[in-house]
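# predicted model, plus sequence, below.
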Amino acid sequence: MTTSPSSPGAAPTDGPSVRIGALVPLSRPGWADAGRHLLAGLETAVHEVNGAGGIAGRPLELVVRDTAADPEKAAAAVDELFRLGVAALAGEYHSVVARAAAARADALGLPFLCSSAVLDALTEQPTDWVARLAPAQSRGWRLYADFLLDAGHSRIAVATQPSVYWASGTRILRDHLAPRGGTVVEVDMSTLAPMDVCDELVRHRATALLLLVGHPEPAVPVVRAVRHDERLAELLIGAPAGQPELPEWASLLGDDGTAIPFLRYLPEPLGPLGARVATTLRERLGEPPSFVAFEGYDTITVLADVLRSHGTDRARIAASWPHVAVEGTRGKIRFSRVPGIDVWQWAWPPLQVVDRDPAEPGRFRILRTG
């Protein structure tokens, strides 16, 4: 799959293309809406790069592979893209999938700029081949835990499914809340129906329920059950992983999907570049862009800068991570070594805790920043 042709009057591009492999969840059980926004950001930036003359006169091309939230499928795609000669990898939204892709990229010696996945342990050992734009899960989820405590919630229930990502999130919350008097009770969604979840919340006297589960199933039916249980009228529902960010959430849940705080990675307000890109992304998507779309755009912006400065040799690209200094849609992007993180990390993107306004579900209220 390639991007759109350059706009009329743009600087010409010729010669063989410079290819970037793009890993994106575009089909179920992946979160296809997130994949669509991520791809829109990637494609928009590639279009702009080519409109400005490409990479030393050569067009930039995306070679897109659908990961469908499947780690094995992602690893196989990395092997294929390596054989196709891509200069680097970009993208991926799901943390567990990105971890599989990062491991394979590291083994092959293929630079990978991960756009959206937040799992702290993106690789099992330090690597120079992988860099990441999204903040580490521990940073965002600790901010979210502080938000809960400040809002008066110390008895937290988490609806979970088996996953390294959800287990990591539960551990971060428990470790951060416990010294401050907070407790975390796990509600296993692999054995309970939504109405059973309501009974468990009442039994544990929880004041907040966090959705550490997939979207739309079982997140949507759990929200509906809780919202319509009179015993839980005062319960806060939260979704730190960001399920309410995309329009599908609002279309499925309506008013039931409002006032559910989640994390997103945007500044307030956007700067001039971010505002311009937001307009372009809205036109491409036909709806307001999520932070995931900005992550996609910034990924290509960084890779294009690296390719112009260091060429297409894979080893030189990987060696360039500590020298990156690129203006992205959400601030200046630089990579460094962060304690506990084994990849080159942008430290740090802006963080917000937001929710959908009950009075206007299409509007987001900023509840906390960090």
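Great, that's in hand.

# only C-alpha atoms for contact and neighbour calcs from this point on.
Will do.

# surely Gln345 touches Trp129?
No. In this structure, Gln345 is not within contact of Trp129 by CA atoms under 8 Å, at 11.7 Å.

# now do the contacts for Thr170.
By CA atoms under 8 Å, 6 or more residues apart in numbering, the contact list for Thr170 reads Val158, Val184.

# for the stretch 1-150 of the chain, which segments are assigned as strands?
Per DSSP state E, counting those that start in this stretch, the stretch 1-150 of the chain carries strands over the ranges 18-24, 60-66, 88-91, 112-114, 130-132.

# just send the ones you listed back as a markdown table, with distance to Arg282 and mean neighbour count too.
Listed next are the strands of the stretch 1-150 of the chain as a markdown table, based on distance: least, CA to CA, whole Å; neighbours: other CA atoms under 10 Å:
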| stretch | distance to Arg282 | mean neighbour count |
| --- | --- | --- |
| strand 18-24 | 19 | 26 |
| strand 60-66 | 21 | 21 |
| strand 88-91 | 20 | 28 |
| strand 112-114 | 23 | 29 |
| strand 130-132 | 25 | 26 |
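
# second one coming, line it up with the first:
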Amino acid sequence: MSTPPSPPSPSAPSSPSAVEWTDGSSVRIGALVPLTRPGWVEAGRHLLAGLELAVRDVNGTGGIGGRPVELVVRDTAADPQRAAAAVDELARLGVAALAGEYHSVVARAAATRADALGLPYLCSSAVLDALTEEPTDWVARLPPAQSHGWRLYADFLLGAGHSRIAVAAEPSVYWASGTRILRNHLAVRGGTVVELDARALDPTALCDALVDNRATALLLLVGFPEPAVSIVRSVRHDPRLAEILIGAPAGQPEFATWATTLGDDGVAVPFLRYLPERLSPLGVRVEAALRDRLAEAPSFVAFEGYDTIAVLADQLRSHGADRARIAASWPHVAVEGTRGRIQFSRTPGISVWQWARTPIQVVDRDPEEPDRFRTLHTGRGETAG
């Protein structure tokens, strides 16, 4: 592996430090975040808030051996090619490691490029199983693999009495992967999945198809706000579908804009999120700080951002900014994060180092109090048994 290039000029975008530093250059971490459309800007804002808060906390306690951490942020705008180009740029700028990204197809492009360049990448919030085509030691991930989280979601559906499932899907590797996971998991348990093309069917036609297929649950595998908002409103106001469950496993209802856009129509829509029933003491403190920073309740994505930096800072303190040593340390990580103790292992079928006990919840917004989430089902990552 080639020697990392010299640090960039001071004009490179970076996070502010909490103290004045006089003892040398910074330790740079590259951050990939969707900050403009068509990226999910709200998720990107929460992810960045978590990353930045953790950098502030690390620097407030002396940084990395007396050197401040700087977060060099690049906007991916949900574009895989843009993300890959950003990885190339950040590698040239001499970052010690990469963090971030929310969109799975974008994270896959970033992971593939990071693997090719020999640049450690801790994926904050993307779940697609195949982040790289072949097993790699350069990439690790905090959220559970899609195959595990979505199987847990399917178990929730079956437990709630739903075996005739319809999915309204748009063309996407991520949505197609989710549909396949649901279909395979439900089929051996007597369930069926009917796929409805959300681009070919307008909301009225989609409602007709739900009635024709006698579906008892509709899962939204589509973008937000559209076509998700139009579909939800049409289904909610169709008297033929008064008893149907609307679900959104990818987590669209987590964010405040879902509630403000849909109002009462947006409640009782179960989704996956990666939080424990109770936050650790660190998590409680971080939650309050994130709430102040965001001026709203932080999503699980903000906690993922914070935990990403907590892990990388621990590695940097132990191994310095040497990329190969950082990548070699994934199996030795043991960090108390906001949501539990973070350790990485190899999971069958997953090509990257994986936090194998990520907390998983199926939750929805309470119809009686839409700002409150009800926990409907819980689980943990692959090693939970």
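Noted; the coordinates are in hand. Bear in mind the structure is a predicted one, so any value in this text is a computation, not a measurement.

# still on that earlier bit, for Ala233 of the first structure, which of the strands of the stretch 1-150 of the first structure is the nearest?
The closest of the strands of the stretch 1-150 of the first structure to Ala233 of the first structure is strand 18-24. By CA to CA, the value is 38.1 Å.

# ok, and the closest non-adjacent residue to the most centrally placed residue in the second structure?
Residue closest to the average C-alpha location in the second structure (CA atoms, centre = their mean): Ser125, at 2.3 Å. Excluding the flanking residues, the one nearest Ser125 of the second structure by CA to CA, 6 or more residues apart in numbering is Tyr102, at 4.8 Å.

# identify the residue of the first structure aligned to that neighbour.
For Tyr102 of the second structure, the aligned residue in the first structure is Tyr93 (criterion: TM-score structural alignment).

# need the contact list for its match.
Counting by CA under 8 Å, 6+ apart, Tyr93 of the first structure makes contact with Val24, Pro25, Ala34, Gly35, Leu38, Ser115, Ser116, Ala117.

# give the aligned range of the strand or helix carrying Gln345 of the first structure in the second structure.
According to DSSP states H and E, Gln345 of the first structure maps onto strand 344-346. Using TM-score structural alignment, strand 344-346 of the first structure corresponds to residues 353-355 of the second structure.

# mean deviation, the matching stretch versus the first structure?
Overlaying the first structure shows stretch 353-355 of the second structure at a mean distance of 0.4 Å from the equivalent residues (mean CA distance after the TM-score superposition for the first structure).

# how distant is that stretch from the center of its chain?
With CA atoms, centre = their mean, to the nearest Å as the basis, stretch 353-355 of the second structure stands 14 Å off its chain's centre.

# got the contact list for it?
136-137, 139-144, 330-331, 342-347, 381.

# could you rerun that using 6 Å?
Contacts of stretch 353-355 of the second structure from elsewhere in the structure, counted by CA atoms under 6 Å, 6 or more residues apart in numbering, are Ala140, Arg141, Leu142, Gln343, Phe344, Ser345, Arg346.

# now, of those residues, which are buried?
Ala140, Arg141, Leu142, Gln343, Phe344, Ser345 (16 or more other CA atoms under 10 Å).

# could you pull out the helices for the stretch 201-350 of the first structure?
219-227, 247-253, 272-285, 291-310, 314-319 (DSSP state H, counting those that start in this stretch).

# what's the mean deviation for the last one versus the second structure?
The reference is to helix 314-319 of the first structure. When the second structure is overlaid, helix 314-319 of the first structure sits 0.6 Å from its aligned residues on average, using mean CA distance after the TM-score superposition for the first structure.

# now the first one
After superposition onto the second structure, helix 219-227 of the first structure sits on average 0.8 Å from its aligned residues (mean CA distance after the TM-score superposition for the first structure).

# how about that helix, aligned to which bit of the second structure?
Residues 228-236 of the second structure are where helix 219-227 of the first structure lands, counting by TM-score structural alignment.

# got a markdown table for the strands of the stretch 1-150 of the first structure, with distance to Glu48 of the first structure too?
Formatted as a markdown table, these follow (distance: least, CA to CA, whole Å):
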| stretch | distance to Glu48 of the first structure |
| --- | --- |
| strand 18-24 | 15 |
| strand 60-66 | 10 |
| strand 88-91 | 17 |
| strand 112-114 | 19 |
| strand 130-132 | 22 |
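
# nearest to Ser251 of the first structure, out of these?
strand 18-24 (22.8 Å).

# packing partners of the closest one?
strand 60-66, strand 88-91 (3 or more CA pairs under 6 Å, 6 or more residues apart in numbering; DSSP states H and E).

# what packs against the longest one?
Using 3+ CA pairs under 6 Å, 6+ apart as the contact criterion, the elements in contact with strand 60-66 of the first structure are strand 18-24.

# angle of the strand it packs on against strand 60-66?
30 degrees (axes from the mean of the first three to the mean of the last three CA atoms, to 10 degrees).

# please work out which residues outside strand 18-24 of the first structure touch it.
35, 60-67, 86-92.

# redo that, cut-off 7 Å
35, 39, 58-67, 81, 86-93 (CA atoms under 7 Å, 6 or more residues apart in numbering).

# so where is stretch 64-81 of the first structure in the second structure?
Going by TM-score structural alignment: stretch 64-81 of the first structure matches residues 73-90.
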